[in-house]
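>>> structural data only, the sequence is not supplied:
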């Protein structure tokens, strides 16, 4: 028999089937948990003390008490509204509501620093306000409920200015109502509430301080009761009932906005952001918040960077604590804002227009020459971003090396505004160093690449140049859409689909404010032109219906059906249309023919893609049917899968 121990019962429980239940001569009994008639399979007490449980009741997950936030391992009070209470917690809240504090009569007011129950100074929290316990506290040694003296002395009923129709009663916030004053929903503890009017107020909000001083503001703030809502001058959002005013400055604010940080650094911007109550509009080209992209009303408070024409709503800037850090000194050293050093180490020749035509670059050992003639070099890719070369580019006459002019002019060091080695807390932008030292996995697009990357020396994180180009833009222009796309950090709640691939939008995305047009991060980074063995011409990314008849909507590579509403690559000359995934494949940003030094092999390896024959890899014995690493040394037949080399490329 299956045995169950300690489900709120002092004896072990055994599982019974229908035959065992009837064989014991047991009649109709009730489940000791839910009260319904017991049906098999069920659990019964081995000592036959009349304790029975449905199997489903016995195996139900443990609940968490909505009063003390501890796991309910034994029997509980449960309400159909979804509340769970320990029996002692339910009685305690009932006694508080009835003002029957007999549970505290046997306890004297004592100094917990001398209490044997102190347990080394870990006093816990008050069960009324859930703030840490201080000296001189009521300790309920019998039931374990502890209260501040001030909380134990709270009046049962109060008359309050924000609700004059009925008195407010001290009670447990069973309906999880948000505080009428600060709009925050108390997670635990007591509130003053009116059950008839569905109203609750924090204990602290019911009796706010009359005067508050804060070092971030030169004058004190004075309490001002409001029977109607007001707009806070510090953050620009609505307030209720309790306002604080500064008569000298003529402003009215929330209590929480009195202590707003004056200067912050934010994960979305390189420079410091300053809080101002009012800003002259003429200093800004755009008043759109960098985070939510909605217009900021400069008649109220905001965070801004005057140097970069960047502005945030206060609540957008401070919404996530791990995204910003407070700057304590206005004259903070700006060493992090050094002027970037160009990656072109030396210019050897210039043309009449002043352009550098022959250069030395920090990531290549030979001279590079400027060119405009793409046809002479066929379908070559830039060794920096791994995209097809276009417009002006530099090339090496001695080896197969190409760089877009824009990639060649990138700085050696960049500050990344949305990266921090400490994942728990943002502490400022980090320097990333330009490098081309082998394989890496981009932390943004998650693609494997052997092009250029910017790498953080502290944590080893890397970003490819394609992701970098997006990070540096506040708006992205893509082919096929007339409006720029804005980056939204919190887009998952829109529950829409990507206009490029049709997949559900489940995370950060790019969105057009004027149209119902969305692109996921992966689709925004798709190269606009690619080269593939399926066609002799350049394929172009498009979303147009090239053929109107549904019968022709097939991919010319895999020959499977293609959704014409989704983006695809097309050759207008040959009338070929193919899936994006069929063209790019798994290793689209690894340059074939480039070398890689693996620690387990003595010679440099070359990236190859096997087509005509598939040799076996000596380590795993499987065929190399995809991208592989092959030794070009004469007489050495070493070959390896990309995924098999150690350390695995995909794990970097």
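Received, thanks. In this text the structure is predicted, and so the values were computed from the model without any measurement.
>>> only C-alpha atoms from now on, for both contacts and neighbour counts.
Fine.
>>> which parts of the stretch 301-450 of the chain are helices?
314-317, 405-408 (DSSP state H, counting those that start in this stretch).
>>> so which of these is nearest residue 605?
helix 405-408 (25.6 Å; C-alpha to C-alpha).
>>> ok, back up a step: adding distance to residue 161 and mean neighbour count, write the helices of the stretch 301-450 of the chain out as a markdown table.
A markdown table is the format used below for these (distance: least, C-alpha to C-alpha, whole Å; neighbours: other C-alpha atoms under 10 Å):
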| stretch | distance to residue 161 | mean neighbour count |
| --- | --- | --- |
| helix 314-317 | 28 | 19 |
| helix 405-408 | 65 | 18 |
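>>> columns distance to residue 381 on top of the ones you listed, output as CSV?
As requested, those are exported to CSV (distance: least, C-alpha to C-alpha, whole Å):
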stretch, distance to residue 381
helix 314-317, 40
helix 405-408, 12
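>>> of those helices, which is nearest residue 436?
Nearest to residue 436, of the helices of the stretch 301-450 of the chain and by C-alpha to C-alpha, is helix 405-408 at 12.3 Å.
>>> what's next to that closest one, contact-wise?
Helix 405-408 has contacts (C-alpha atoms under 8 Å, 6 or more residues apart in numbering) with 343, 344, 361, 370, 384, 385, 392, 393, 394.
>>> mind checking which of the residues you listed land in strands?
344, 361, 370, 393, 394 (DSSP state E).
>>> just name the closest of these to residue 597, please.
Proximity of the ones in strands among the contacts of helix 405-408 to residue 597 was ranked by C-alpha to C-alpha; the top entry is residue 361 with 21.6 Å.
>>> wait, that closest one touches residue 345, no?
Yes. Counting by C-alpha atoms under 8 Å, residue 361 sits close enough to residue 345 to count as a contact (5.3 Å).
>>> the two - which one has more neighbours?
residue 361 (18 against 14; other C-alpha atoms under 10 Å).
>>> can you give me the strands in the stretch 501-650 of the chain?
Secondary structure of the stretch 501-650 of the chain by DSSP state E, counting those that start in this stretch: the strands cover 509-511, 518-520, 529-530, 539-542, 568-571, 576-578, 595-596, 605-609, 627-631, 639-641.
>>> hold the first one in mind and look at this next one:
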């Protein structure tokens, strides 16, 4: 469907027939928007308008202010409506006398400033729009009153009511049940046989409008904002769809999942659909796949498996598939989850050009990487032991035994795998795409997945989510040497890392095993640690040991042999992971931070003592402070937070 240029928003808006429960950006009234407009630009995709609000005229004449025309005021400054006294950002203003109206008052749909009589409360109720933070519930229905949502307030009792709750009528008619009047009842007064959920939207009822003849019960929001009886949406079906307002078990043709009430139905085709599935987007990008995926009404015969939830996909119902990857399919509900889809509809939008490669190939051994001004030449570890001490500028980790590119003029190094990192990519942790930033100013960031501080390259999203390149380049399935099965990204809060006990982001579908990002991406090998001249290898624990006890060479405390640790295969040295990987591991030595401090290598024979915890700094990188005539050393960020108060 073509976008529409409207004066109320800076971007063209896309008409939609979807059922979306959110506040209108124009009038700020919360509820289902059954037909309206949405912005289809990345970063602006949560902007929704009622049809009437989006089509507001640039200039109007209003009976409340007959002397001058009123001009549409776009979002930019907060104003107060001269009629209802509520603050607004979209509305009309008189340029001559500063008279203002919000969109509700301008459209003649404004609620009364004072509700003298209400069916639910004995005191007068005042219109209120002052909820700015925290959660508060409507006294009538017990559901949350959202920030900036207009409501009524009783100042004597300090209670608030949704607009529709405060305006309950003892009896009223409803288009979904025209046969009889519906009575307003509290949940306690409702008969025992009444359904506990709204027949139309399915939310739990705390007060209801009820027909005791037909046992028909709906919530206050569906009472005041009834769903349309007929809907047309060519995206999901070619014919008009009619509401069937009754409890009925059905399988939605659009998503293949079960429903138990009020579907929309096409009599010609015996087609049934959830109201949430009406007007599904045709072409979208998701964060689990590199290509666009397209909605299809049915997949046909095959053993299909959803690539997001990894459960079976019924071939006779709708879903999404990739035209370039013949076996890639996704459930409709999984593809359009807000943590998976970026909320941008791409039908009619040309395919983006292929991604610019991160480097230009000069010859078989030389590349020109976008992050560096000089050519880089391929090198293989083994010719020079000093190479193992070099750091990759992208991931800020040792070169180790991996192939790498280096600059012969200035010593700049990149792992071969880091040089291939995409400049733009999608990641399973976030719905927005990421861009690779070389961090030329060497600023310090915290990865929002592993919580490790770093100052190498980073991936950043449009809303400034930051990942280091180790986490940012990860993908699913993740195959880890400690586990025989593939691991998949999961947002299940009940999953805990099998190694450290923290939130487990990568989980196994076959057994109770999970890893967080930090443990999942620990380096398998560390070269030339200060406690051993040989490589240290990550060990995933042992069932038993010869004498039953292991001891860490660095901190001289006991190591649990069933937990992960680093060990030397040549001489048997054992180290805690925390004694090999510290807070400053992924920060480049000689990096300067404020307060006359810098990160320095801890490679001397005599280890400095941390000025806070009074222990020898055992890690390869430490923090050095020089100020007020003294030099002090800090071994961790925990100690860093204390030393600033002591020294400066």
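Ah, there it is. Please read these numbers as outputs of a predicted model, since none were measured by experiment.
>>> where does the TM-score land?
Once superposed, chain against chain, the TM-score is 0.60 (TM-score structural alignment, normalised by the length of structure 2); 485 aligned residues with a C-alpha RMSD of 5.1 Å.
>>> picking that back up, if you rank the ones in strands among the contacts of helix 405-408 of structure 1 by neighbours, which is first?
Ranking these using other C-alpha under 10 Å puts residue 394 first, with 25 neighbours.
>>> residue in structure 2 paired with that residue?
Applying TM-score structural alignment, one finds that residue 394 of structure 1 aligns to residue 405 in structure 2.
>>> show me the contacts for its match.
Residue 405 of structure 2 touches 376, 377, 378, 379, 413, 414, 415, 416, 419, counting by C-alpha under 8 Å, 6+ apart.
>>> what sits closest to the fourth one if chain neighbours are left out?
In space, not counting the residues next to it along the chain, residue 379 of structure 2 is nearest to residue 404; the distance is 5.4 Å by C-alpha to C-alpha, 6 or more residues apart in numbering.
>>> ok, residue 93 of structure 1 touching residue 174?
No. Counting by C-alpha under 8 Å, residue 93 of structure 1 does not reach residue 174; the two are 10.4 Å apart.
>>> out of these two, which sits in the busier spot?
Neighbours per residue (other C-alpha under 10 Å) separate residue 93 of structure 1 from residue 174, with residue 93 holding more: 20 against 16.
>>> what residue of structure 1 matches up with residue 257 of structure 2?
Under TM-score structural alignment, residue 257 of structure 2 pairs with residue 237 in structure 1.
>>> check the burial of the residue nearest to that match when sequence neighbours are not counted by counting its neighbours.
Among residues not flanking residue 237 of structure 1 along the chain, residue 231 sits closest, at 5.5 Å (C-alpha to C-alpha, 6+ apart). Neighbours of residue 231 of structure 1 under the rule other C-alpha under 10 Å: 16.
>>> and what of residue 250 of structure 2?
Residue 250 of structure 2: 17 neighbours (other C-alpha under 10 Å).
>>> who touches it in this structure?
Applying C-alpha under 8 Å, 6+ apart, the residues near residue 250 of structure 2 are 258, 259, 260, 263, 272.
>>> helix/strand/coil for it?
strand (DSSP: H, G, I helix; E, B strand; the rest coil).
>>> got it, and the one 10 residues further on?
When the structure is split into helix, strand and coil by three-state DSSP, residue 260 of structure 2 lands in strand.
>>> name the nearest residue to it, sequence neighbours excluded.
In space, residue 260 of structure 2 is closest to residue 249, 4.3 Å off (C-alpha to C-alpha, 6+ apart).
>>> please tell me how far that neighbour sits from residue 258 of structure 2.
To residue 258 of structure 2, residue 249 of structure 2 is 7 Å away according to C-alpha to C-alpha, to the nearest Å.
>>> and if you look at residue 173 of structure 2?
From residue 173 of structure 2 to residue 258 of structure 2 the distance is 30 Å (C-alpha to C-alpha).
>>> next one: residue 209 of structure 2
Taking C-alpha to C-alpha, one finds residue 209 of structure 2 at 26 Å from residue 258 of structure 2.
>>> before we move on, back to that, how close does the residue nearest to residue 260 of structure 2 sit to residue 210 of structure 2?
For residue 249 of structure 2, the distance to residue 210 of structure 2 - C-alpha to C-alpha - is 21 Å.
>>> next one: residue 430 of structure 2
On the measure of C-alpha to C-alpha, residue 430 of structure 2 and residue 210 of structure 2 end up 43 Å apart.
>>> so those two - more neighbours on which side?
Set residue 430 of structure 2 next to residue 210 and count neighbours by other C-alpha under 10 Å: residue 210 wins out with 26 against 18.
>>> and residue 444 of structure 2, what is it in contact with?
Contacts of residue 444 of structure 2 (C-alpha under 8 Å, 6+ apart): 453, 454, 455, 587.
>>> tell me the counterpart of the second one in structure 1.
Under the alignment (TM-score structural alignment), residue 454 of structure 2 pairs with residue 449 of structure 1.
>>> burial measure for that match, as a count.
24.
>>> okay, the residue nearest to residue 491 of structure 2 when sequence neighbours are not counted and residue 469 of structure 2: tell me how far apart.
In space, and not counting its chain neighbours, residue 491 of structure 2 is closest to residue 505: 6.5 Å by C-alpha to C-alpha, 6+ apart. According to C-alpha to C-alpha, residue 505 of structure 2 and residue 469 of structure 2 sit 17 Å apart.
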